[in-house]
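Asks: Quick one: sequence and predicted model below, then my questions.
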Amino acid sequence: MAEEVVPMTMPDQDTETIRAIQGLENGDPSVRLRAALAVGTSPGPRFVDALVERCAVEPEFYVRDMLTWALTRHAAAMTVPRLIDELRSERAQARSQALHTLSKIGDRRAWPAITRALLTDADDEVARSAWRAAVVLVPEGERPELAGVLATQLGRGERATQLSLSRALVALDSVITPALRAAMTHPDPRVRQHAIATERLSRDPDAGFEFAIEEAKRVVALGGSGKEE
């Protein structure tokens, strides 16, 4: 006697999962935003890959922000390894968003994945995300080495990029002093200016970066190094 074949039915949970993942890919950004909010409100392992993959291609900043929030609502044991894998992506946005999300999760097990290659990435957004993640995740004993790597990027990019680097360096506190003092005598005036401005900002955070960089320009124009005699 042949066995009776019982038709398989899709559990409600699977239906909800498919609906949420489809929402993340919807052409309407407001629908994607609501889908990310729903996934973050009711997190589950089945959503992690879809969230990470959407981060790599999502064009809207506010939706990416919600995707990051949704990922932080999941267990780090699920998200951190997946995000570390994403750091090897050829897509700059994938690397940048993974770094940004790792900085928000704050799990220091991700620290070894913040490589020199990421800290010096040719894409400014990736590098800026790497700087922010690094200062959150770096172990105490490795802060001087990190400061040295970050100092190699002084003078890089436009004002927003330079401000990001200065903030990262200042967050490392006094360990940045040797690297900054060395950069104040660098042959490139942009490097000298940025080092001087960062040092000023570390001493007087309330002065603001614009004031610090303009003051640094005057010092360099007059042939100074910014070092106190």
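Replies: Cool, the structure landed.
Asks: For the rest of this, base every contact and every neighbour count on C-alpha atoms.
Replies: Will do.
Asks: all helices for the chain, in order.
Replies: 12-24, 29-41, 48-55, 61-72, 76-86, 92-105, 116-119, 124-137, 143-151, 159-171, 177-183, 189-203, 209-221 (DSSP state H).
Asks: Could you say which one of these comes nearest to E228?
Replies: Checking the helices of the chain against E228 by CA to CA gives helix 177-183 as the closest, at 10.0 Å.
Asks: Second structure for comparison follows:
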Amino acid sequence: MLIGDVARRSGVSTRMLRHYDALGLVRPTGRTAGGYREYSAEDVRRIFHVESLRTLGLSLKQIGRALEDPAFTPSALVSDLIRQTEDRLAREEELLERLRAIDASTPTGWPEVLRVVELMRELDSTSAARRQQAVLARPEDVPVPAELLAGAVLTESDPHVAGALRWALARSGGDGMATLRAGAHSEDAGVRRRAVLAIAGMPEAPGAVEVLADALGDPDATVRRHAALALGRQGVAAAVPTLVGMVVEGSNDVDAAEVLGTLSLDPECTDRITTALVDELSAPTANSAARIRLTQALVELAGATAQEVLRQLAHDDDSDVALVATALVDVLEERCLDDR
């Protein structure tokens, strides 16, 4: 079979067939009287083998080795191909995200595109100081794509840079919620923490309350705490159990107590919060330190019920709890005198 016939039947160009011949990868078995390449059925079969291996991403050199070396085992090579393909896909995914960020900035010209690319490069710096400067030093009249900032928030581990990114994101004019919502459902607890903390700084963004409410059921305690503090500041009563738990555990208990105090200004929440704190005070598992924190939280609450509970705690069997409660009752009485 002549080279033209082989090209038509195999779909491999004559130029590529000549290249295979030059490399010694597929050499025609014979030549015609006129010197033209003549391929046998076995040669054509080898061409199809080469093309099949090329579809797996093997180089021509690797293909030659695979077809010529009887001791060649494909498992190691296939494993390498898998890793190379995963790396390539990761790079392409990163490129796709960069293109989406540029598109989201709706550039009107190449200068705007170049500014976004420059910001991307700075945010990828290994220097935390440089990353922070890239966010804080942006001119007021240069918009920063919210989705770009949101993506950076989810991956930033330095607390100072993360704080700058959250600040910039809240002021960006776009909400970045699509990226943050995806981050809030990540398998990585660290990503979920960063996502919820960022959403907490954007309480007015569409869908923010819903994402935070879902986060109250997150398996990670830190995620739940971030969500509860943010929701409590928004007056969402569903945060009460988590906030009370934070007081008991001593995790951001001062912040939690303050938020409970704000929630207690709603008459519908006052009794619920007071009852929850009293229940924890009388729980058999409550130790002295937890009961002191609960006592301190009561002073933040509005309403006469919490004050009455404090007066009762001033006579508690635990002398430390009684001492704290007595001091807090004195504070309440001074407030009453000041209000007259």
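Replies: Okay, I see it. From a predicted model like this one, the values you see are computed outputs, not experimental measurements.
Asks: circling back: mean neighbour count added to the helices of structure 1, as a markdown table?
Replies: Below are these laid out as a markdown table (neighbours: other CA atoms under 10 Å):
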| stretch | mean neighbour count |
| --- | --- |
| helix 12-24 | 15 |
| helix 29-41 | 20 |
| helix 48-55 | 20 |
| helix 61-72 | 21 |
| helix 76-86 | 18 |
| helix 92-105 | 24 |
| helix 116-119 | 17 |
| helix 124-137 | 23 |
| helix 143-151 | 19 |
| helix 159-171 | 20 |
| helix 177-183 | 19 |
| helix 189-203 | 24 |
| helix 209-221 | 17 |
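Asks: got TSV for these, with distance to E228 of structure 1 too?
Replies: Shown next, in TSV, are the helices of structure 1 (distance: least, CA to CA, whole Å):
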stretch	distance to E228 of structure 1
helix 12-24	55
helix 29-41	51
helix 48-55	46
helix 61-72	42
helix 76-86	42
helix 92-105	35
helix 116-119	30
helix 124-137	27
helix 143-151	19
helix 159-171	18
helix 177-183	10
helix 189-203	11
helix 209-221	12
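Asks: all helices of the stretch 1-150 of structure 2, in order?
Replies: For the stretch 1-150 of structure 2, the helices defined by DSSP state H, counting those that start in this stretch cover 3-10, 14-23, 41-54, 60-68, 74-104, 110-123, 128-136, 146-155.
Asks: Counting by contacts, list what the first one packs against.
Replies: Under the contact criterion of 3 or more CA pairs under 8 Å, 6 or more residues apart in numbering; DSSP states H and E, the helices and strands touching helix 3-10 of structure 2 comprise helix 14-23, helix 41-54.
Asks: That helix maps to which residues in structure 1?
Replies: Helix 3-10 of structure 2 corresponds to no residues in structure 1, going by TM-score structural alignment.
Asks: and the angle from that helix to helix 14-23?
Replies: In terms of direction (axes from the mean of the first three to the mean of the last three CA atoms, to 10 degrees), helix 3-10 of structure 2 departs from helix 14-23 by 110 degrees.
Asks: Could you identify which of the helices of the stretch 1-150 of structure 2 is most buried?
Replies: Most buried of the helices of the stretch 1-150 of structure 2 by mean neighbour count (mean count of other CA atoms under 10 Å) is helix 146-155; its value is a mean of 23.
Asks: which residues of structure 1 does that one align to?
Replies: Going by TM-score structural alignment, helix 146-155 of structure 2 sits over residues 48-57 in structure 1.
Asks: Would you reformat the helices of the stretch 1-150 of structure 2 as TSV and include distance to A208 of structure 2?
Replies: Formatted as TSV, those follow (distance: least, CA to CA, whole Å):
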stretch	distance to A208 of structure 2
helix 3-10	57
helix 14-23	57
helix 41-54	48
helix 60-68	52
helix 74-104	20
helix 110-123	25
helix 128-136	23
helix 146-155	14
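Asks: for those helices, which one sits closest to D214 of structure 2?
Replies: Among these, the nearest to D214 of structure 2 by CA to CA is helix 146-155 (18.0 Å).
Asks: coming back round to it: out of the helices and strands packed on helix 3-10 of structure 2, flag the one nearest V211 of structure 2.
Replies: Closest to V211 of structure 2 of these is helix 41-54 (CA to CA; 46.1 Å).
Asks: What is that closest one packed up against?
Replies: helix 3-10, helix 60-68.
Asks: what range in structure 1 matches it?
Replies: Counting by TM-score structural alignment, helix 41-54 of structure 2 pairs with no residue of structure 1.
Asks: repeat for stretch 80-94 of structure 2
Replies: The aligned range for stretch 80-94 of structure 2 in structure 1 is empty, by TM-score structural alignment.
Asks: quick one: that stretch to chain centroid distance?
Replies: Remark: stretch 80-94 of structure 2 is offset 21 Å from the chain centroid, using CA atoms, centre = their mean, to the nearest Å.
Asks: and if you look at stretch 72-84 of structure 1?
Replies: So, by CA atoms, centre = their mean, the centroid of stretch 72-84 of structure 1 is 15 Å from its chain's centroid.
Asks: what's the answer for stretch 166-181 of structure 1, then?
Replies: Centre-to-centre, stretch 166-181 of structure 1 and its host chain are 19 Å apart (CA atoms, centre = their mean).
Asks: same question, stretch 272-282 of structure 2
Replies: Relative to its parent chain, stretch 272-282 of structure 2 has a centroid offset of 35 Å by CA atoms, centre = their mean.
Asks: Check what contacts that stretch and list those residues.
Replies: With CA atoms under 8 Å, 6 or more residues apart in numbering as the test, stretch 272-282 of structure 2 has contacts from 240-241, 244, 248, 260, 264, 286, 290-291, 294-295, 298, 301, 305-306, 309.
Asks: circling back to that earlier point, can I get the helices and strands packed on helix 41-54 of structure 2 in TSV with distance to G235 of structure 2?
Replies: Shown next, in TSV, are the helices and strands packed on helix 41-54 of structure 2 (distance: least, CA to CA, whole Å):
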stretch	distance to G235 of structure 2
helix 3-10	71
helix 60-68	65
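Asks: quick one: Q234 of structure 2 from G173 of structure 2, how far?
Replies: Look at Q234 of structure 2 and G173 of structure 2: by CA to CA, to the nearest Å, they are 21 Å apart.
Asks: again with L310 of structure 2
Replies: The value you get for L310 of structure 2 to G173 of structure 2, if CA to CA is used, is 47 Å.
Asks: swap in V196 of structure 2?
Replies: Distance from V196 of structure 2 to G173 of structure 2, by CA to CA: 19 Å.
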